[in-house]
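Participant: quick one: sequence plus predicted model below, questions after.
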Amino acid sequence: MNGNEYIKFMTQEFTSFIDSTSEERKTRRSKRRTEPSVYSSKWLGVLPFALKSVMRKDSS
């Protein structure tokens, strides 16, 4: 993704966020809080994901 595409994407995301109502934002926020997060990603970051993808790539 080059710089122009990234700026276009971020602009679209920002405008969709601004155009949404405050109730929609509150429900989205509460839904995100109630969903359980993946333990390995929450506590260890991207490293477990990277190792899993490398292991899958090597076994294929």
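Facilitator: The structure has been received and is ready for your questions.

Participant: could you use CA atoms for every contact and neighbour count after this?
Facilitator: OK.

Participant: show me where the protein has strands.
Facilitator: Taking DSSP state E, the chain contains no strands at all.

Participant: residue closest to the middle of it?
Facilitator: In the chain, the C-alpha nearest the mean C-alpha coordinate belongs to Arg32, at 11.0 Å (Cα atoms, centre = their mean).

Participant: ok, second structure coming up, stack it against the first:
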Amino acid sequence: MAKSDELVKYITQQVVTYIDTPKDVRQQAKAINKEKREHWQTRWFGMLPMAARMLFDQIKPKK
């Protein structure tokens, strides 16, 4: 029973913190976090897309 009480307390604290922060501050924080995130290809596939791109660039005939 103690773990569920701690969980409810934690969730309540997070909700109160969210409600107390102004909307502008939340939007700025969201924008900053979005800029810091890696590109979706890197997040999903790691370095494979970049390695494939480098390989194809080497194979492609140069004009």
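Facilitator: The structure has been received and is ready for your questions. These numbers come from a predicted model, not from an experiment.

Participant: TM-score them against each other, please.
Facilitator: The TM-score (TM-score structural alignment, normalised by the length of the first structure) is 0.58; 42 aligned residues with a Cα RMSD of 2.4 Å.

Participant: circling back to that earlier point, Gln27 of the second structure versus the alignment partner in the second structure of the residue nearest to the centre of the first structure, what's the distance?
Facilitator: Matched by TM-score structural alignment, Arg32 of the first structure corresponds to Asn33 in the second structure. Distance of Asn33 of the second structure to Gln27 of the second structure, given as Cα to Cα, to the nearest Å: 10 Å.

Participant: equivalent analysis for Trp40 of the second structure, please.
Facilitator: According to Cα to Cα, Trp40 of the second structure and Gln27 of the second structure sit 21 Å apart.

Participant: before we move on, what about Ile11 of the second structure?
Facilitator: 21 Å.

Participant: which one's the longest helix in the second structure?
Facilitator: When the second structure is parsed with DSSP state H, its longest helix is helix 2-20.

Participant: how far out from the middle of the chain is that helix?
Facilitator: The chain centre lies 23 Å from the centre of helix 2-20 of the second structure; the measure is Cα atoms, centre = their mean, to the nearest Å.

Participant: now do the buried residues in that helix.
Facilitator: Under the neighbour-count criterion of 16 or more other Cα atoms under 10 Å, helix 2-20 of the second structure has nothing buried.
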